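J.: Next come a sequence and a model predicted from it.
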Amino acid sequence: MTYAGDTGPSPAVTVWAKGSDILVSEIMALDALLEEIRARRKDASPAMLGGMERHLSAHHLTPEAVGDIAAKAGAGRVVLTHFAVPPGPLAPYEPGLRAAIGAGYSGAVDLARDLQSFDVGCRA
């Protein structure tokens, strides 16, 4: 099992995850987060917004990046945690997160819930 906490896209994560039965990863909905920031901070300068986008992109993983890492590492399953999405229910973002991961990764994808557990199992 490999756990990727707050990280940006990194070839090292792919190397560490090589052959993992489970890749546990944080994930963010970058466009939705930026839209939320713009809506809440109407006074934000373009420089501040650009800095926020650079920060989020460097320190968190988009669903596309998670799918890419999982596919290249040959991970058996992806378990998503630490959801960086706008405040409120996660459900509206789930289909988009799954679809974006699935564009590059064909394995199972789970969105972790409190107290949930996952069997590692054996892969042939």
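T.: Good, I have the coordinates. Here the structure is a predicted model, which is why all the values come from computation and not from measurement.
J.: rest of the way, CA atoms for contacts and neighbours
T.: Will do.
J.: Any idea how many residues pack against residue 16?
T.: 15 (other C-alpha atoms under 10 Å).
J.: Confirm that it sits in a helix.
T.: Yes: read with DSSP: H, G, I helix; E, B strand; the rest coil, residue 16 is one of the residues of a helix.
J.: which residue packs closest to it, ignoring adjacent ones?
T.: residue 2 (7.0 Å; C-alpha to C-alpha, 6 or more residues apart in numbering).
J.: quick one: contacts for residue 98?
T.: By C-alpha atoms under 8 Å, 6 or more residues apart in numbering, the contact set of residue 98 is 63, 109.
J.: Enumerate every residue touching the residue nearest to residue 16.
T.: Counting by C-alpha under 8 Å, 6+ apart, residue 2 has contacts 16, 17, 20, 22, 23, 24.
J.: Now name the helix or strand holding residue 79.
T.: strand 77-84 (DSSP states H and E).
J.: Could I get the buried residue list for the helix or strand that contains residue 51?
T.: Counting by DSSP H and E, the element that carries residue 51 is helix 46-59. Within helix 46-59, the residues that count as buried by 16 or more other C-alpha atoms under 10 Å are 56, 57.
J.: tell me the angle of it relative to strand 77-84?
T.: Put simply, helix 46-59 runs at 150 degrees to strand 77-84, going by axes from the mean of the first three to the mean of the last three C-alpha atoms, to 10 degrees.
J.: ok, structure two:
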Amino acid sequence: MGVGIRAHLGSSQSPLAIRALLVHCAEPIDIPHVEVRGRASQHLAEIAICNDDTVRVVFEGTITASKYIRAPIPVPDEPLEGLVKIKETLVYATEVDPHHPGNYTRAGLDVIFRPNSGQGT
């Protein structure tokens, strides 16, 4: 499915972005294991094409230790009516720490959602 996404979107998306799309669009399944989020969608259109009332935004970048990135959520100029649902999927790559297999990586992320940050609330 990842190869199909790459063929559909071209080289504009990195392998890590394609992985994020696959995870984000995973179909939920009933397996009693906490480490299983779902299975990859079986149809390319469910990943590469959004419904009329949906948008997928992919932010890509590099961050170093003790730094932060603001990823503003793009919204239309006209006011939105009704409830707005925001769903996020974070995928990042970091070096593996072979000396601490329990921790596995040398880095982690803290994510903070700040709605209306431009309005001071």
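T.: Nice, I can see it. Every value quoted in this text rests on a predicted model; they were computed, and no experiment measured them.
J.: Could you quantify their similarity as a TM-score?
T.: Aligned and superposed, the two chains score 0.27 in TM-score terms (TM-score structural alignment, normalised by the length of structure 2); 61 aligned residues with a C-alpha RMSD of 5.1 Å.
J.: re the thing from before, which one (most neighbours) among the contacts of residue 2 of structure 1?
T.: Most crowded among these, counting by other C-alpha under 10 Å, is residue 23 at 28 neighbours.
J.: just checking, that one touches residue 16?
T.: No: Residue 23 of structure 1 sits out of contact with residue 16 when judged by C-alpha atoms under 8 Å, with a separation of 9.8 Å.
J.: Pull the contacting residues for residue 63 of structure 1.
T.: So residue 63 of structure 1 contacts 27, 28, 29, 97, 98, 100, 101 (C-alpha under 8 Å, 6+ apart).
J.: how about 6 Å then?
T.: 97, 100, 101 (C-alpha atoms under 6 Å, 6 or more residues apart in numbering).
J.: burial count for the first one?
T.: Close neighbours of residue 97 of structure 1, defined as other C-alpha under 10 Å, add up to 21.
J.: just to revisit the earlier point, tabulate the contacts of residue 63 of structure 1 (TSV), appending distance to residue 73 of structure 1 and secondary structure.
T.: As requested, the contacts of residue 63 of structure 1 are arranged in TSV below (distance: C-alpha to C-alpha, whole Å; DSSP: H, G, I helix; E, B strand; the rest coil):
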residue	distance to residue 73 of structure 1	secondary structure
97	19	helix
100	17	helix
101	14	helix
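J.: And those, which is closest to residue 70 of structure 1?
T.: Nearest to residue 70 of structure 1, judged by C-alpha to C-alpha, of these is residue 101 at 8.9 Å.
J.: what helix or strand is the nearest residue to the closest one once chain neighbours are set aside on?
T.: Excluding its sequence neighbours, the residue lying closest to residue 101 of structure 1 (C-alpha to C-alpha, 6+ apart) is residue 67, at 4.3 Å. For residue 67 of structure 1, the enclosing helix or strand under DSSP H and E is helix 63-73.
J.: got the angle for that helix vs strand 77-84?
T.: 150 degrees.
J.: sorry, back to before: will you turn the contacts of residue 2 of structure 1 into TSV that also has distance to residue 52 of structure 1?
T.: What follows is the contacts of residue 2 of structure 1, written out as TSV (distance: C-alpha to C-alpha, whole Å):
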residue	distance to residue 52 of structure 1
16	28
17	28
20	32
22	30
23	27
24	25
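J.: So for the longest helix seen in structure 2, what gets flagged as buried?
T.: Using DSSP state H to assign secondary structure, the helix with the most residues in structure 2 is helix 15-24. Residues 17, 18, 19, 20, 21, 22, 23, 24 are the ones in helix 15-24 of structure 2 that count as buried (16+ other C-alpha under 10 Å).
J.: now residue 2 of structure 2: how far from residue 22 of structure 2?
T.: Residue 2 of structure 2 is 7 Å from residue 22 of structure 2, where distance means C-alpha to C-alpha, to the nearest Å.
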